[in-house]
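1. Provided below for reference: sequence and predicted model.
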Amino acid sequence: MEPWRLFWTVFLGVLCSAEAGLMGDQCDWTGSGLTSTTERAVTPVYLRCREGSISWVYPRGALRLLFRPPLPADERDFRVCVRVIRRPDPPDLFHTLLVNDTETPERFPARLFVEGARRLVPLYAPNDGDPRELRCFRSRHGRAALYVEAEPEDGPQRREATFKYEARPLVRRHDPSTADCRPCSESELELAFCTSDLVSRGVIISSESREDLDTTQLTVRLTKLIRATSGGETKDKPDLEDEDDYYRYDTDNTLQHPHRSHKRRRSPHSLHAHVHVPAACGAAAGAGEFLVMARRRLGRYALVCAPRLDDWERVVAARDADGAAHCTLQH
């Protein structure tokens, strides 16, 4: 009998009497398999946000993740994407191109199964031959559950099953997870400027196919960083004097805090960022300066809109003339 079928059979037999462990009811969940006294324990975790992360240290037994994201009243079904983390992410912004994307991926110590009508459907396994670390599935009748089954222990070494998830309505406005690759309208450009995690003028200096993420990774040299929200601790984060969640740079990319004197500056450095585009879009490096707008999705910047700078300047001029902009537009 195949291992995942065996697990399904065992699970049916022990569900009623399994140790539940600690339940989650939030965006993120962190737990340890050391709290389980049996390898057949199933821990239920309730996730009621559109995105978040799971960190399972010393995985043992299984988790049952039940997704219940907040949705508009007229939208019932949704799509869940899960990205397993096998190596550290590079920083959001970095000065050197020698970032940690070159680290050797570690083996993910668990397998993922989607709960179907009558069986578990394999979604991810370390040895399934599929290099993608990003896997997606759809809800059924407004419900979606994912089983995370720990692989057998192999010695006393520390293991950690970490992954990020995102749950989005099936019908959605233009956003990073839309793969139609169409240009943004003027209203979408304005919305993207006001709401994106990264807004910067920049030059695309290289593109790389990322088969593991099913994306094209664009490396952007930033020429004027207008806004960047912090994504957490990183190894190569630009040197900051405090823990503000918001940073602003001058045109020469020297760091300034919004409420401090402009006379205090650091030595200028070229800043770069990786921005991801769905592989189906066929994006590539191009000449000229763009206004790059991206949102953080599953731990990485995902491109929302990238108009050429002269096109964006025309949009700003038109919005300034009619005074209808939702926020203060810049270029």
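-> All right, it came through fine.
2. contacts and neighbour counts: CA atoms only from here.
-> Fine.
3. can you spell out which helices and strands pack onto the top strand by length along the chain?
-> Ranked by residue count and defined by DSSP state E, the top strand of the chain is strand 215-229. Secondary-structure packing of strand 215-229 (3 or more CA pairs under 8 Å, 6 or more residues apart in numbering; DSSP states H and E): strand 198-210, strand 246-249, strand 271-278.
4. looking at those, which is buried most?
-> Across the helices and strands packed on strand 215-229, the average number of neighbours (mean count of other CA atoms under 10 Å) peaks for strand 271-278, which reaches a mean of 24.
5. try this one next to it:
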Amino acid sequence: MLRRVLLSVFMVVVLGRGTALQYSSDMCNWKGSGLTHESHKKDVEQVYLRCSEGSVEWLYPTGALIINLRPNTLTSAHKHLTVCIKPLKDSKGANIYLEKTGELKLLIKDGDSNPNRVNCFGIGQGGLFIEATPQQDISRKITGFQYELISQRTLSDLHTVSDPCRPCGDTEVLLAVCISDFVVRGTIRAVTNEVEQHESIIDVSVDKLYKQKNKIFFPNKESGGWDGHIRTPLECGVKAGFGDFLFTGRMHFGEPRLGCAPRYRDFQRIYQEAKQKGLNPCEISTD
């Protein structure tokens, strides 16, 4: 069946007919229904999205979708973007593939909707091909995922997705201070392990808030500082303990993810050594 569907896709490309072209109303999110395919269950629809993040929801999936993800501004830099997709909870009814010139790589199997499973690939590696699986009853089936387009420079510097448990080198720490979505000095008050979610939630008590892109940390009137939570994979083995840390990281699918987190005294040493050599990529107070 899959070969027949793919053949229809390539015939569409050559002949220029046979698919429905769908543009989302806001160019970031798409929500459609396979019920429009009842008489043509092998139809292939093309969806075009032009944002750096958003979501796709396909209700009652039948036939197939081709999802075209592109940034608003097409420059040479867009070739170096990384695409990350994360299935919505209880997503089912279709398989999601990475497709390039007829070659398919399975990313998410029908029913495999671990809410913390993230698949990333270079934007030049192919597009997303979503094929509905045969269903006798398509009611209550929704295939969906969130997506993000990430600069490969940011991805490699912060490694919050590519290698989240690896300790950061000195250069990575300095870059993280400059390009992270949040930078704070604080302590680990507690760690809650969510085994089923394969994640640890770090309860952070913040003494110094340098920056935050979103409302992650909130004022604590009693302590005069800030409180907030940061997520990291369970496999990293983060534990509560004494000492100050410099917490950095980025927002990933709406959640703050831990990036580099050196002990604060180590950060002070790294920063001062780089400052003496004139190698700091940006400035921050270390008082």
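-> Cool, got the structure. The structure presented is a predicted model; accordingly, all values stated were derived computationally and were not measured.
6. put one on top of the other, what's the TM-score?
-> Scored against TM-score structural alignment, normalised by the length of structure 2, the superposed chains reach a TM-score of 0.70; 274 aligned residues with a CA RMSD of 4.4 Å.
7. can you lay out the helices and strands packed on strand 215-229 of structure 1 as JSON lines showing distance to V121 of structure 1?
-> Formatted as JSON lines, those follow (distance: least, CA to CA, whole Å):
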{"stretch": "strand 198-210", "distance to V121 of structure 1": "26"}
{"stretch": "strand 246-249", "distance to V121 of structure 1": "42"}
{"stretch": "strand 271-278", "distance to V121 of structure 1": "25"}
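8. which stretch among those comes nearest R76 of structure 1?
-> When those are compared by CA to CA, strand 271-278 sits nearest R76 of structure 1, at 25.3 Å.
9. ok, average deviation of the closest one from structure 2?
-> If you overlay the two and look at strand 271-278 of structure 1, the average distance to its match in structure 2 is 3.6 Å (mean CA distance after the TM-score superposition for structure 1).
10. show me where the stretch 51-200 of structure 2 has helices.
-> Applying DSSP state H, counting those that start in this stretch to the stretch 51-200 of structure 2 gives helices spanning 152-158, 170-179.
11. buried set for the longest one?
-> Residues of helix 170-179 of structure 2 classed as buried by neighbour count (16 or more other CA atoms under 10 Å): 170, 172-179.
12. how far out from the middle of the chain is that helix?
-> Its chain's average C-alpha position is 20 Å from that of helix 170-179 of structure 2, according to CA atoms, centre = their mean, to the nearest Å.
13. same deal with stretch 275-286 of structure 1?
-> 17 Å.
14. what lies in contact with that stretch?
-> 176-177, 179-181, 203-207, 209, 214-220, 294, 300-303 (CA atoms under 8 Å, 6 or more residues apart in numbering).
15. count of neighbours near K224 of structure 1?
-> Neighbourhood size, K224 of structure 1 [other CA atoms under 10 Å]: 20.
16. under the alignment, what does it map to in structure 2?
-> Using TM-score structural alignment, the equivalent of K224 of structure 1 in structure 2 is D207.
17. just I85 of structure 1 next, same as before
-> In structure 2, I85 of structure 1 lands on L88 (TM-score structural alignment).
18. hmm, back to that, now the longest strand of structure 1 against strand 198-210, angle please.
-> Calculated by axes from the mean of the first three to the mean of the last three CA atoms, to 10 degrees, strand 215-229 of structure 1 forms an angle of 160 degrees with strand 198-210.
19. tell me how far the alignment partner in structure 2 of S196 of structure 1 lies from K211 of structure 2.
-> The alignment partner of S196 of structure 1 in structure 2, by TM-score structural alignment, is S180. In this view, S180 of structure 2 and K211 of structure 2 are 9 Å apart by CA to CA, to the nearest Å.
20. much appreciated, bye for now.
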